[in-house]
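In: Curious how this folds, go ahead:
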Amino acid sequence: MDDEPAVQCSAKRCRSAARWALRWNNPKLHDAAYRKTWLACEQHRETLGQFLELRGFLREVTAFRPTP
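Out: Below is the predicted model:
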């Protein structure tokens, strides 16, 4: 579809535009400086963040800025 955003939320079945970058790592698998990124829309920022926080994975949440 042409009306779908180019960069979408990472939540399952969500096609909304990404607005937030949730940076995380699993300390059992990754070096302390390593970061993976999930993108979130406004609706899923909190739930995705809670999922990561509960496991001790969430490191930071920043506004998502796509690179040109």
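
In: For the rest of this, base every contact and every neighbour count on C-alpha atoms.
Out: Fine.

In: how about the helices in the chain?
Out: Secondary structure of the chain (DSSP state H): helices located at 45-54.

In: Just give the nearest non-adjacent residue to the residue nearest the centre of it, would you?
Out: By C-alpha atoms, centre = their mean, the mean C-alpha position of the chain lies nearest to Trp38, the distance being 2.3 Å. Distance criterion C-alpha to C-alpha, 6 or more residues apart in numbering; nearest residue to Trp38, sequence neighbours excluded, is Leu22 at 5.2 Å.

In: one more to put side by side:
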Amino acid sequence: MTDGEIPVICSGKGCRAPARWRLVWNNPRIHTPDREKVWTACDEHREPLAHHLAVRSFLRRVEALD
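Out: Here you go, the predicted model:
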């Protein structure tokens, strides 16, 4: 992160930690197939957030933030 950039924060409820992961997902009932939504996650919340999306068959992939 360079000066002036806003840090990416984890999407976990109440979490204010810097995000290190991008969880890419899509809800096929309401989104077109090409639409991708993103949640961000810190190391602690990566697995619980990914699991939440995966059990609903929404999770497409998990990527490291650059």
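
In: what's the TM-score for these two chains?
Out: Here the TM-score for the pair of chains, by TM-score structural alignment, normalised by the length of structure 2, is 0.88; 61 aligned residues with a C-alpha RMSD of 1.1 Å.

In: picking that back up, may I have the residues that are in contact with the residue nearest to the centre of structure 1?
Out: If a contact means C-alpha atoms under 8 Å, 6 or more residues apart in numbering, then Trp38 of structure 1 has 9-10, 21-24 as its contacts.

In: Selection in ChimeraX covering whichever of these are buried, please.
Out: In ChimeraX syntax, the buried subset of the contacts of Trp38 of structure 1 is picked out as below (16 or more other C-alpha atoms under 10 Å):
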select :9,10,21,22,23,24
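
In: Relative to Ala33 of structure 1, which of the contacts of Trp38 of structure 1 is nearest.
Out: Closest approach between those and Ala33 of structure 1, by C-alpha to C-alpha: Trp24, at 9.9 Å.

In: hang on, the closest one packs against Leu52?
Out: Yes: counting by C-alpha atoms under 8 Å, Trp24 of structure 1 does reach Leu52; the two are 7.4 Å apart.

In: Overlap of the contact sets of these two?
Out: Leu58.

In: can you give me the strands in structure 1?
Out: 20-24, 36-40, 58-63 (DSSP state E).

In: mean offset of the second one relative to structure 2 (after superposition)
Out: Relative to structure 2, and after both are superposed, strand 36-40 of structure 1 has an average distance of 0.2 Å to its aligned residues, where the measure is mean C-alpha distance after the TM-score superposition for structure 1.

In: and that strand, which residues are buried?
Out: Quick answer for strand 36-40 of structure 1 (16+ other C-alpha under 10 Å): 38-40.
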